[in-house]
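> Need coordinates for the below:
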Amino acid sequence: MKATMNGSMLPAAAPLSLMLMLGPLSASAQTEHVVELQSTKIESSPVQVDHDGWVTYRSSAGSKTSTDLSKVPQSVSVVGRQQMDKQKAQTVMEALKYTPGVFADSRADGLFDGLFIRGFGGFGGLANFDKKLDGLPLRAGQYLATPTLDAYLLERVEVLKGPASVLYGQASPGGVVNLVSKQPVLDPLHSVELQMGSNGERQVGIDLGGALDDQGVWSYRLAGMSRRADTQIDHTEEQRIAIAPSLRWQPNDDTSLTFLASYQKDPSSYYTGWVPAEGSVLKNANGKISRHFNPGEPSVDAYDREQSMVGYKFEHRFDDVWTFRQNARYMYLESEYKGYMVNYVNPWASATELNRLLDHSVEDQQTLSLDNQLEAEFETGPLKHTTLMGLEVSQGRSSMKLGRSYAVSGIDYLNPRYGSTSALPDVASNIVQKTTQGGAYWQDQIEWDKWNFLIGLRQDWVTTETDDHLGDTRSSQSDDHLTGRVGVIYNFDNGVSPYASYSTSFEAVTGVDAQSQAFAPMKGEQYEVGVKYQPPGWNSFITVSAFDITQENVRTSDPNNALYYVQSGEVQVRGAELEAHASVTDNLNFILGYTVLDPEVTKDTNAQIEGNRPVSVPLNQATAWADYDFSGALHGVSAGMGIRHVGKSYGDTSNDLSVDAYNLVDAALRVDLSKFAIELRGLSVALNVKNLNNKHYVASCFSAGGCFYGQERTSLLSLKYDW
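This next block holds a predicted model:
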C-alpha cells in the first residue's frame, strides 16, 4: 500500500496500528512512505477529514466538489451526525433548529420539513422543492405528496444559503438543503438504540456497517427505524417505519460504485392543523384555544405516505486530471390525505364554534434523476483549476385527485364533539403533470496563491405537460433560463478569509393567467459579503455574512379576476448571519448562531401590501448550544444545554397581525455506562428534553384564520448499545 502523508494528515482509512509503527516522521520521510500489504497495492493521496466532531471543514454542497469551506465564497452550514445524535434530532426540521438563517420551528409536526431559509420557504407541500438527497432533487407532487427522510437515516444535513440554481437547477433564492444518506463504511459499525418518551413515544433504530471482505473491496450499511407516538393534539398519532440499505464496490482508490435504496412508510399520521389567531395569538373573551385542541375528526383524519427510492453513485478517476461521476435515483411516492381543517378564510361560525372544511387527496409522484459530472484538476501557470462540467436530466410524473367541501359541520373549541358523518367530497380536480428538465453547467474554481475564485454558469430547460382529466384539456409550457455565480475569497495566514459573491436562481411557475398566457419563471439574485475564520491551531470555524436577495415575477392576485394570478410581485430580503462551531477544549464544544432579517414586499398588485413584511418570517433569531464532557469522578457523563430565540413575525399580508417572539430551552444528559462497569461496555443512556421551560407559544401564522402552536415540552429517554 502506498500512502503519501503530508504533515500530520493521514489517509482517512489509515489504521491506528500503522500510525503507531511509523512513529514520528522526519521531514524527508513525510514526503512518501511505502508499505507492502500482501499482493494488493492501493494508491492513497493526502485526505483532509470533512469534520472533527462538532466542526466541519469540507463539504461538496457549495461546489459539487470536495472543497474546504474556507475556499467557498458563499455561506454553507453543515449539521453532522454527532450533533444530531447529541440533540436527538428526529426530523430534518429538528436537525436545523440551531442553524442560523433557517427558520425550522414554523409548526410542530415534521411530516413535510417546512423550512424558511433567509426568509424564503413555507410550511410544507410545495415549499419542499428545494430539498436534495445526495445532490439529486427530491421532487414534490402537486399538493401533499411530499418526500422526506427520517433524520436517523442521514449522515449529515447541509445548507447552501442563497441562490443555488447554477449547481442544482430550479431552486428558491433562499437556499438549498442537501440531505446526505448514511453510506457504507470500512470500519465495523454495529448499533441498536431503544427510545421511549412523551406522548407514549416508542422507537427502535439499528445501524450496521463494515467491510464484507478482507481487502475492503465490498462494504455495506444498513440503517432502519420504527417509531410510534401520540402527538400533543388530542386523539392523534404518528407512525413511521424506514429502512435504508447500501452496498459499495471499490476495487481500488480510483473507482467506486455505491448502490443506495430506501423505503419509508408513514401510515395514518396526523397532519397538524391550524387554529385562528383569535384565541391563540389574540385574546378571546370566551377563553384561549388549547394547544391540545383537535379541530378535526379523529375517526376520519389521516395522512398516509409511502415512498421508495433506489439509485447509485459511480465515480472513476482516470488520471491525475480527469474524474467522472454519475449519480442516479428513481423515486416513487404515493400519499392519501383525509382531514377536517379550520376554514382559514372564514373561521368563525359563532362565538365559540369554528367553521371547517374537508379535504381528500390521492396523489402519486415518480421521478427519475441523473447527474453526470466531469471534473478536471490542472494548472495553467500559477493558477490551479478545479473545473466541473455537468449534464443533469430528470423526468417526473405526478397525479392528483383532490376534493374539498365546505358543507361540513363546525366544532366548538370549548366543548368539541366528534363524530361527523359527512361523506368525503367528490373529486373536483384530477390533474396529471409530466415534467422534463435538463441542465448543462460549467464551473471553475481557480486558486492563485491565497486567492480563490469561483465562476459558474448553467443553462436549464423545463417542459411541463398538464392533463386535466375533468376538464378534458391539455396544455404544455416550456421555460429556459441561464443562471450564474461568481465569487472571490482571500485566505490570510491568520485564518481570516473575507469573501464576496453574486449568484442567481430561477423557479418555473406552472399555470396561466386570465389571458391564458403562461407564467414566466421566478428569478432571484443575491449579493453576499462575509468573513470566514478558522483560527490556526484551534478546532473551530466561524462565518459572518451579509446579503441582499431579490426575487422577481412572484405570483400575486389578479386585481381584475379573483380566480387568477398575475406576476407583478417582488420580494426583497436583506440580512446578516453569524455562525460559530468550536471545540474549545477536549471536553467543551459549543455552537452559536444569530440571524437578523429585513424582509419586504417591494411590488404587489395591492399597493397597500407594498412595504410590508412577508408572512411568517421572523425578523431575528439567536441560538446557542454548549456541550460538556465531565472528567474525574464523573468521567463518562456529558451534558448539553441550548437556548433558541425566535423573534417577532407577521401573520397576514396587511401586517395587522403579529406573532410575539419566544424563547425555548433544550437540554441533554448522557452517561456512558461502561465508564462505571466494564461489564456494561458499549451501553449508554441519554435523556433529552426539548422546550424544557414548557413555553406555551404560537410558532407562526399565515393568516388571521391560520396559526400554528409550537411544540410543548417533550422528553426522550434513549438506551444505546454499540459493539
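> Going by C-alpha atoms from here, please, whenever you check contacts or count neighbours.
Will do.
> in which helix or strand would I find the residue positioned nearest the centre of the chain?
In the chain, the C-alpha closest to the average C-alpha coordinate belongs to Val177, at a distance of 4.0 Å (Cα atoms, centre = their mean). Using DSSP states H and E, Val177 sits within strand 175-181.
> Centre of the chain to that strand, how far?
Counting by Cα atoms, centre = their mean, to the nearest Å, strand 175-181 is centred 5 Å from the centre of its parent chain.
> just checking, next helix/strand downstream of that strand?
strand 189-197.
> The strand or helix carrying Ser268 packs against which elements?
Element membership of Ser268, judged by DSSP H and E, is strand 255-269. Using 3 or more Cα pairs under 8 Å, 6 or more residues apart in numbering; DSSP states H and E, the elements in contact with strand 255-269 are strand 237-252, strand 302-317.
> how much space is there between the nearest residue to Cys701 once chain neighbours are set aside and Asn655?
If you skip the residues right next to it in sequence, Cys701 has Cys707 as its closest partner in space, 4.0 Å away by Cα to Cα, 6 or more residues apart in numbering. As judged by Cα to Cα, to the nearest Å, Cys707 and Asn655 stand 14 Å apart.
> and those two? which has more neighbours close in?
Neighbour count, other Cα atoms under 10 Å: between Cys707 and Asn655, Cys707 has more, with 26 against 15.
> Touching, that one and Val659? I think so.
No: using Cα atoms under 8 Å, Cys707 is not in contact with Val659, being 9.3 Å away.
> rewinding a little: name the residues that touch the strand holding Ser268?
149, 183, 236-250, 302-317 (Cα atoms under 8 Å, 6 or more residues apart in numbering).
> Show me how far that strand is from its chain's centre.
Here the centre of strand 255-269 is set off from its chain's centre by 16 Å, with Cα atoms, centre = their mean.
> Could you figure out how far that strand is turned away from strand 175-181?
100 degrees (axes from the mean of the first three to the mean of the last three Cα atoms, to 10 degrees).
> rewinding a little: from what I see, the residue nearest to the centre of the chain and Asp134 are in contact.
No: between Val177 and Asp134 there is no contact under Cα under 8 Å: 10.2 Å.
> Which parts of the stretch 251-400 of the chain are strands?
Listed in chain order, the strands of the stretch 251-400 of the chain (DSSP state E, counting those that start in this stretch) span residues 255-269, 302-317, 322-342, 353-354, 356-380, 383-405.
> I have a second one here; can you model it like the first so I can compare?
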Amino acid sequence: MKLISPILRGVAVLAVLPAAFSQTTEEDNDVIELAEFTVDADLATGYRATTSLTATGIGAKIMDTPIAINVLTEDFMKDTATTELREALQFVPGVGTSPRNESEFTLRGFSGNISYRNGQYRRQNYTSWNAQRVEVLKGPAAIFFGTVRPGGAINYVTTRPKLGESFTDVQAAVGSEDYYKAGFFTNVPVGDNLAFRFGAGGLDSLGKAMFDYRKESYLGASMLWAITPNQQLIVDLETVHRNNYMQSSRGYAVSHSDYLFNPAVPAGMTVRAWLDSQGRTDEPTYNIYAPIFGADDPYGRFYGYSEDSFEKFISRTVDVEYLARIGDSLVWQTQLNYGYDEQPGMRSNYGDTTPFADGTVNLAFERWNNIRDSYNAKTKLTWRYHLGETSHTLQAGYEFQDVIFNKPGYYDPASQRYNGSLRGVDIIGFDPSSDPQPSGEATIQASGQTFDITRKITETNEAYFIVNQSRFFDERLHALYGARNNMLSRKVAYTRPVTNADSGLGSPEGWTPQYGALFKPRPDLSFFAVYSESIEPNYAIDADGNTALPIETEGMDFGIKSELLDGRLAGTFTYYTLDRGNVAARDTDREIATGNSPYYIFGNTSSSEGIELELNMAPTDNLQLVFGWSHMFEAEVTESTDPARIGQALNYTPDDKVSVWSRYSFDTGSLKGLTVGLGGRYSAAARMTGDPNRVMVEPSFYVMDLMLSYNPKIFGQEVRTQLNVKNLFDNDYREGPQGMFGPPRSIILSMSTRF
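Coordinates of the predicted model:
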C-alpha cells in the first residue's frame, strides 16, 4: 500500500504528456524497442561495452552521451575473479575503495550514498552474485539520481532471464586459506513468452589474519514475461547473508612520534594532553602509525583485538518493472522496489587508534545494529519524436522513495541521552604485544547496557524530472538538458524522550538542473561538456542532536571520447571540477575536550579538480587491454567557518592512481586455448584522512594480479578452468580513510561450465 499512492500521482501527471505534444509528432518517428531499456552481455565485446543504462535510463550509446561513463563487463569481472564489486571498481579511474568496508566507495574525492542495483539505491552487500555489468556514471547526476553524492553513481545491473533458452551455469572454486565457493544459475523457458532464472550460491573462507573468516549465502530468482509484443514484466528477488570478522578490530593504531615509547610521559597521559602540556597546542595529535604489536606483526596487519568481533550483512530485495510500448514512439515504464538491509556487528571502538606512550591501550568494544526498510516507486514516459530535421528523446517521470532507518540504542538514565550502540566496560592498560585477546561480548555484558531504545528516522523523497536528448545536423550534435524537482522530508522519533534528540532539520527542496552537449566531428570522435547541480540531505547529526543545512554541489566536465580504429582504441579523457557546499567536518578537538562524539564544524565547502583517462584497447583479436589513470589537482576544503580548516585535504585522495589489466589468448601452437591475464594498480602516497588531528600519510603502493585460464573438455563437456593470484608479490600496503591493510596474497582455482 505504501507504493500505491505515489504511483497514482505519477500516472496523473504523466498521462497528459502525450496529448500535450501530439501535434508535433511526425509519422516517421524512430521506433522504440523494449530491448533498449535493458542491457545484454552479448552486446559487449570482451572488456568493452558500447551502451549504458545508468546515464539516461535507456540503452544509450556511450559515444553519444555527454557524460563520462565507465562500464565493467561480465568478462572483466570473471577474469579478475571479482567476489566483491570493490575488487573490480579498483580499476576505474576516479574511484576509491577501502579494504575495511565494501561500501566505502569514493568518486572524485567524495564518498557517500552512490551505489545502486538496477537503478535502485543499495545500502550494502555489493557482491558479484548474478552481476552482469557495473556502470560508473561520473559527476553530479542531478536529473536521474537526484540526491546522489556529487562524484557520481555506481550502478550494477543483474542478469535477466532469456526467452526461449534452457541452460544451467555451474561454478566451483577453491583457494588458499580454506577458500571455498560454489554456485549455480539456471534459465528455464516456459513457452515462447515466459522465462525464469534461479540461482543459489555460498562462500566459506578463512584468511591469513588472526580470527579472520567470511561466510556468505546467496539466493535469487527472476522472471521475464513478454505479455504481448508491446508489454513486458520483470520480477527480480534476491537475498544475501554474510557474516565476517569485523576489520575495524584489526590494529591500525596511530600515535605521535615524540610521544610513543617516551619514558618522560607520565603514565596514562594521552597524546593530546601531553602535547598541550609541552605548549604544542596547535600540533596535530597523531602523525604516525604505532608499531605496538610485537616483532612478528609490528603494525597490525594480521593482529585482531578479539575473536568475537563480527559484522553481518543481511539484505533482501524485490524489484518489479513493467514496460509498455504505446505505438512506435512512446514507452511507459514503472519500477517498484522494496529493500531490507540489516547490519549488526561488534568491534573495538577506540583502543585501536589511541595507544599510550608505553604501547598499551585502554580498550573498549561496542555493539550496534542498523536496520533499513526502503520503498521505491518510479514512473516514467519515454517519447521519441522529430521536429523538422532534428530528432529527440523526451523523458518525464515521477519518483518516490521512503527510507525507514531503525537504530536500536542504549538509553543513559543519568544524562537521559540516546546512544546508538552498546559500550562495553573499559579494559585498562591492555598490551597488544603480550596480553591475550579479550572477549568483546564479555565487556558489553559487564556494562549492563542493553538495547532499550530505538531511534526511527523516516526520510521521504519525492521528485519530478524532465529531460530531453536532442540530435542535430545529421546526429553530429547531441544535447542533453533537463531538471529535477526534489522534495524531501525527514521525521525522527524515539521510543522514549531524550535530551539529545535529532532535530530532523536539513531536508532539502528545490530544482537541480543538468545541461550537456556533445559534438562529433567524425563518427568515431566526440567532444563533450556537461554542467550539473545536486542537492542532498545533510546527515551530520552531532552529539547534541544538531543538524546542518542541505548540501549543494555544482560540477562541470569537459572531455573527449573515441572509438578509433574501428573501435579497437576506445576511451574517455575528462577534466572535471566539483564544489560541494554546506559540508560538515568532524570537530575532533571538541570531541576530545568533552568526551562525547560526534561533533561537527558546519558550513564548509569541499572542492575537487582533476583529470581522468580510461582506455579500452584491442590491438589484435587476441589481446585486450584496459588502462586507467586519474590525477587530482585539488581535493581540499576551500571555504569554512573555521579558517584553520581551509586547505585541509579531503579523506584519502591520492594525487595519482594508475590501473591496468590485460589478457592474451593463444590461438595457435602448443599453447592454443590458453589465456593469460596480468594487471595491477598503483596509488601515490596520500593522507589517511582530512581530519587535522590525524596527519598520517599512507605510503605509495602497487599491487599485481595474475590470471591463467584454459578450457579443456572433461567427459565431453567444455570446462573453463581458471587460476587467479591476487596481490602476486604479497605486498604490504594501506588503503582507504582508515589506513587499513589491503588483503595479502591469495590463490583461487575455479572451474565453470554450462549445461
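> Touching both of Cys707 and Val659 of the first structure, which residues are there?
Common neighbours of Cys707 of the first structure and Val659 (Cα under 8 Å, 6+ apart) are 281, 651, 698-701.
> can you pick the most crowded of these?
Going by other Cα under 10 Å, Ser700 tops these with 30 neighbours.
> so it is in which element?
Counting by DSSP H and E, Ser700 of the first structure is found in strand 698-703.
> what's that strand in contact with?
105-107, 277, 280-281, 344, 615-616, 649-653, 659-660, 707-710.
> Next step: the residues you listed restricted to strands.
Counted as lying in strands by DSSP state E, out of the contacts of strand 698-703 of the first structure, are 649-650, 659, 707-709.
> and the residues you listed as TSV, adding distance to Leu424 of the first structure?
What follows is those, written out as TSV (distance: Cα to Cα, whole Å):
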residue	distance to Leu424 of the first structure
Ser649	36
Tyr650	34
Val659	34
Cys707	25
Phe708	25
Tyr709	27
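> ok, the residues you listed vs Gln517 of the first structure, which is closest?
Tyr650 (32.8 Å; Cα to Cα).
> And for the closest one, the neighbour number?
Tyr650 of the first structure: 24 surrounding residues under other Cα under 10 Å.
> Please give me every residue in contact with whichever residue in the second structure pairs up with it.
Aligned by TM-score structural alignment, Tyr650 of the first structure pairs with Arg687 of the second structure. Residues in contact with Arg687 of the second structure (Cα under 8 Å, 6+ apart) are 649, 651-654, 695-698.
> swap the cut-off to 6 Å and go again
Contacts were defined as Cα atoms under 6 Å, 6 or more residues apart in numbering; by that measure Arg687 of the second structure touches 652, 696-697.
> One more: Glu306 of the first structure?
Per Cα under 6 Å, 6+ apart, neighbours of Glu306 of the first structure: 264-265, 333-334.
> Can you pick out the most distant pair from those residues?
Gln264 and Glu334 (11.1 Å).
> Neighbours of the aligned residue in the second structure for Lys690 of the first structure, how many?
Under the alignment by TM-score structural alignment, Lys690 of the first structure pairs with Lys726 in the second structure. Lys726 of the second structure: 22 surrounding residues under other Cα under 10 Å.
> which residues sit in contact with the closest residue to Lys726 of the second structure other than its chain neighbours?
Of all residues not flanking Lys726 of the second structure in the chain, Asp705 sits nearest, at 4.6 Å (Cα to Cα, 6+ apart). Asp705 of the second structure makes contact with 678-680, 725-728 under the criterion Cα under 6 Å, 6+ apart.
> okay, these in JSON lines with secondary structure next?
Listed next are these as JSON lines, based on DSSP: H, G, I helix; E, B strand; the rest coil:
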{"residue": "Leu678", "secondary structure": "strand"}
{"residue": "Gly679", "secondary structure": "strand"}
{"residue": "Gly680", "secondary structure": "strand"}
{"residue": "Val725", "secondary structure": "strand"}
{"residue": "Lys726", "secondary structure": "strand"}
{"residue": "Asn727", "secondary structure": "coil"}
{"residue": "Leu728", "secondary structure": "coil"}
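> Mind listing what's buried along the top helix by length along the second structure?
Determined from DSSP state H, the single longest helix within the second structure is helix 4-14. Using 16 or more other Cα atoms under 10 Å as the test for burial, helix 4-14 of the second structure gives 6-7, 10-11, 14.
> Contact partners for the residue nearest to the centre of the first structure?
131, 158-159.
> That one matches what in the second structure?
Matched by TM-score structural alignment, Val177 of the first structure corresponds to Ile154 in the second structure.
> check which helix or strand covers the nearest residue to Lys162 of the second structure once chain neighbours are set aside.
Nearest non-adjacent residue to Lys162 of the second structure, counting by Cα to Cα, 6+ apart: Ala195, 6.3 Å away. Ala195 of the second structure belongs to strand 194-205 when assigned by DSSP H and E.
> What is that strand packed up against?
strand 179-190, strand 214-228 (3 or more Cα pairs under 6 Å, 6 or more residues apart in numbering; DSSP states H and E).
> okay, those in a markdown table with distance to Asp642 of the second structure and mean neighbour count next?
Below are those laid out as a markdown table (distance: least, Cα to Cα, whole Å; neighbours: other Cα atoms under 10 Å):
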| stretch | distance to Asp642 of the second structure | mean neighbour count |
| --- | --- | --- |
| strand 179-190 | 50 | 19 |
| strand 214-228 | 43 | 19 |
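> In a markdown table: the ones you listed, plus distance to Phe37 of the second structure.
Output for these, formatted as a markdown table (distance: least, Cα to Cα, whole Å):
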| stretch | distance to Phe37 of the second structure |
| --- | --- |
| strand 179-190 | 21 |
| strand 214-228 | 13 |
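> Can you tell me the residue that sits opposite Gln90 of the second structure in the first structure?
Using TM-score structural alignment, the equivalent of Gln90 of the second structure in the first structure is Lys97.
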